[in-house]
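Visitor: Sequence first, then the predicted structure, then my questions.
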Amino acid sequence: MDIRNVALDDLVLDPNLNLRDRLDDFTVERYAEAWDRLPPITVYSVDERWLIADGFHRHAAAVMLGKRTIPVEIRAGSFNEALDYVSSVNLFHGLPLTRTERRRAVEVKLKLHHDWSDRRTAEELGVSRELVAKIRKQLIEGAQIPNNPGRVGSDGKLYTTAGLPRDPNEHAPSDKRELDGSEQGRRSMSGAATATAPWDDDAPAARTKNPIADEVHFAGGVDPRIIASQGPIDVAAPSIEELLDVMSKQIMEVVAWTQADGFVDSYRAASSNARGVFHAAVIKLAARADQMRRG
């Protein structure tokens, strides 16, 4: 891992690598206050330029503090690799993305990996598969990505998508495969093959019993299916005092963990990414508490 101090003037803030609509002033101020505890920003070295991929708020905090350099983790790669990294990393740490910014991340990921399945893309970005499918449909209709006949799942295997022409023999029994022209003619003339096969599209649907319509008697006289169709039972919501009590206990448990023997040594041995995620969570909690305190 290549980490070094780099001059702010040597860094490039490419707007195409920033998913956010704007910088949040409050977040910049909080980062400035916690400057010594922040992890390095991430930069991609592309065509002899150092492009910021993660850390726009930290960069702004450095400018606010009058810093000339900033700790940087430098990665080698192409612009698309930097963009691919950006589309994922901002979803899991730092200031949470807005709904519009999350949609932008999905669009970027689909344009770079249009051959991925909706499920794989959703898992990668921590969003719903329905959102991915909706945005994919819009991009396909706008001719921004192709409609791949197959997509790669999380397991790396290629799966064909719905909507492809179906093999007419796909679900036919082994002894009911399509007949050639002469055999089909002979069977039709003899009348032996005139009945519609159950796997044909124009076969009449088999009638099935409706279990709800059947007359069934239950012990006690109450049909559990009627109970299941009714709404949920009202349950009293916890009061704000109860919620605050539970949250306070959880926070104090975390504080107690940090005071346990050996925690500091283990913390220092952890990766910079793990420490950065922890710092970001603490900063967000403190910032939110300060916002509520101010009213």
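Guide: Nice, thanks for sending it over.
Visitor: only C-alpha atoms for contact and neighbour calcs from this point on.
Guide: Fine.
Visitor: From L13, how far out is A53?
Guide: For A53, the distance to L13 under the criterion CA to CA, to the nearest Å works out to 8 Å.
Visitor: what about those two, which has more around it?
Guide: Set A53 next to L13 and count neighbours by other CA atoms under 10 Å: A53 wins out with 29 against 15.
Visitor: so the more buried one touches N16, yeah?
Guide: No - taking contact to mean CA atoms under 8 Å, the distance of 9.8 Å between A53 and N16 leaves them out of contact.
Visitor: which residues do the two both contact?
Guide: Residues touching both A53 and N16 (CA atoms under 8 Å, 6 or more residues apart in numbering) are L83.
Visitor: Second structure follows, compare the two:
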Amino acid sequence: MPQVHRVSVTRLRPADSPRLAGIDAEHVRRLTETSDALPPILVHRATMRVIDGMHRLHAAVLRGRHDIEALYFDGSPDEAFRRAVQENIAHGLPLSLSDRKAAARRILTADPQISDRAVAACVGLSGKTVAALRRLSGAESAHLNTRIGADGRSYPLDGTRGRLLAVQLIAERPDAPLREIARDAGVSVGTAHTIRGRIRRGETPVPAGSPAAQELRASLTPSAPESAPALSCRAFPEVLRSLSRDPSLRSTEAGRQLLRWLHTQPVLTDDWHHRLDALPAHCTDSVAALARKCAEVWQQIAREVERPKGR
């Protein structure tokens, strides 16, 4: 429980306030007239600046008080400003949209490495709004490779490697907690949750067209020719191994069933001749009919999977 101190009003300095319009006289009057006990103000110990509670301080002075209850905050001036924004959003007289945007710009200028989400959570704006303010304010810096998230951890601006690692970890540990996956992959819990959700829905683990998707495809593409008709017998096992490494298949029951089906008995051109030597004459017609039917079905499957989506 934070310790409450009684502080002389003469020791306190004006707030480094996120309110562009300053003190609201009408709000001070309402506080002066209330009979309810007001909560302690928040003071930056190092500078004795009021972080939160300037309206309460003015009301106390108008009431003739010589001291006021206060809590101390220990941190840098920039941290004190962010705390002031958070406190003013959480209670009391709300900050205007202009106040919150100005606060976001100031935070981005002071700490360009902080993430859009972290700023958004602090000032009560959307991440997209903060990103736009960052571009307009020039707070984007080309030499910065990481951002500091709302959890205080450092995340790379290009999250390709982390996302790919998360895909791999989810495939290897499908039942692992998301926080564990996020920690080991160096991504946010939200990113890990999104990747797992996409895999479970049978979608690509990362959005198509993203750098992570391109690198994922490259890592899973075998050296064999891409088109099915040109697939050589030697490349066949590598194609199966490549499919078996694909987390989109490994992480769903339907995908695992498909892999088991594909592995059941692949027939290659160089291993079936000796098996036919043991085929009795009276069975040839039946085996030939089965082979033709299987070939027909596999041709249908090939045409279906090669058909462009949405047609």
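Guide: Nice, I can see it. For clarity, every value in this text was computed on a predicted model and none was experimentally measured.
Visitor: Check the contact lists of A53 and L13 of structure 1 and give me the overlap.
Guide: Both A53 of structure 1 and L13 lack any common contacting residue under the criterion CA under 8 Å, 6+ apart.
Visitor: show me what contacts the nearest residue to R20 of structure 1 once chain neighbours are set aside?
Guide: If the residues on either side of it in the chain are set aside, R20 of structure 1 comes closest to E101, at 5.8 Å by CA to CA, 6 or more residues apart in numbering. Contacts of E101 of structure 1 were listed using CA under 8 Å, 6+ apart, and they are 19-21.
Visitor: Can you tell me which of those comes closest to V132 of structure 1?
Guide: V132 of structure 1 has its nearest neighbour among the contacts of E101 of structure 1 in L19, at 16.8 Å by CA to CA.
Visitor: Checking the contacts of E101 of structure 1 against structure 2: which ones persist?
Guide: The subset of the contacts of E101 of structure 1 whose aligned counterparts are also in contact in structure 2, taking both residues aligned by TM-score structural alignment, their matches' CA atoms under 8 Å, comprises 19-20.
Visitor: A218 is in contact with L164 of structure 2, correct?
Guide: No - L164 of structure 2 sits out of contact with A218 when judged by CA under 8 Å, with a separation of 11.6 Å.
Visitor: Between those two, point out the one with more neighbours.
Guide: Here L164 of structure 2 and A218 are set side by side on neighbour count (other CA under 10 Å), and the busier one is L164, at 20 against 11.
Visitor: which SS class is that one?
Guide: Secondary structure assignment for L164 of structure 2 (DSSP: H, G, I helix; E, B strand; the rest coil): helix.
Visitor: Quick check: the gap between it and R217 of structure 2.
Guide: Counting by CA to CA, the gap from L164 of structure 2 to R217 of structure 2 is 11 Å.
Visitor: any common contacting residues for these two?
Guide: Any residue near both L164 of structure 2 and R217 by CA under 8 Å, 6+ apart counts here, and not one turns up.
Visitor: still on that earlier bit, Serialize the contacts of E101 of structure 1 to a markdown table and add fields for neighbour count, distance to L158 of structure 1 and secondary structure.
Guide: Converted to a markdown table, those look like this (neighbours: other CA atoms under 10 Å; distance: CA to CA, whole Å; DSSP: H, G, I helix; E, B strand; the rest coil):
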| residue | neighbour count | distance to L158 of structure 1 | secondary structure |
| --- | --- | --- | --- |
| L19 | 21 | 30 | coil |
| R20 | 20 | 33 | coil |
| D21 | 11 | 35 | coil |
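Visitor: quick check, nearest of the contacts of E101 of structure 1 to M1 of structure 1?
Guide: Scanning the contacts of E101 of structure 1 for proximity to M1 of structure 1, where the rule is CA to CA, the winner is L19, at 24.9 Å.
Visitor: Just give me the match in structure 2 for that closest one.
Guide: For L19 of structure 1, the aligned position in structure 2 is R19, judged by TM-score structural alignment.
Visitor: circling back to that earlier point, please report how far the residue nearest to R20 of structure 1 lies from A287 of structure 1.
Guide: When distances are taken as CA to CA, E101 of structure 1 and A287 of structure 1 turn out to be 21 Å apart.
Visitor: So Q86 of structure 2 belongs to a strand, correct?
Guide: No - when the secondary structure is assigned by three-state DSSP, Q86 of structure 2 falls in helix instead of a strand.
Visitor: what's the matching residue for it over in structure 1?
Guide: Residue-level alignment of Q86 of structure 2 against structure 1, with TM-score structural alignment as criterion, gives S88.
Visitor: Skipping adjacent residues, who's closest to that match in space?
Guide: The shortest distance from S88 of structure 1 to any residue that is not its chain neighbour, by CA to CA, 6+ apart, is 5.7 Å, and that residue is L125.
Visitor: hang on, isn't the one you found packed against V106?
Guide: Yes - assessed by CA under 8 Å, L125 of structure 1 is found in contact with V106 at 7.3 Å.
Visitor: When these two are compared, which one has more neighbours?
Guide: Neighbours of L125 of structure 1 and V106, each counted by other CA under 10 Å, are more numerous for V106; the result is 24 against 20.
Visitor: The more buried one contacts E130, correct?
Guide: No - using CA under 8 Å, V106 of structure 1 is not in contact with E130; the gap is 11.5 Å.
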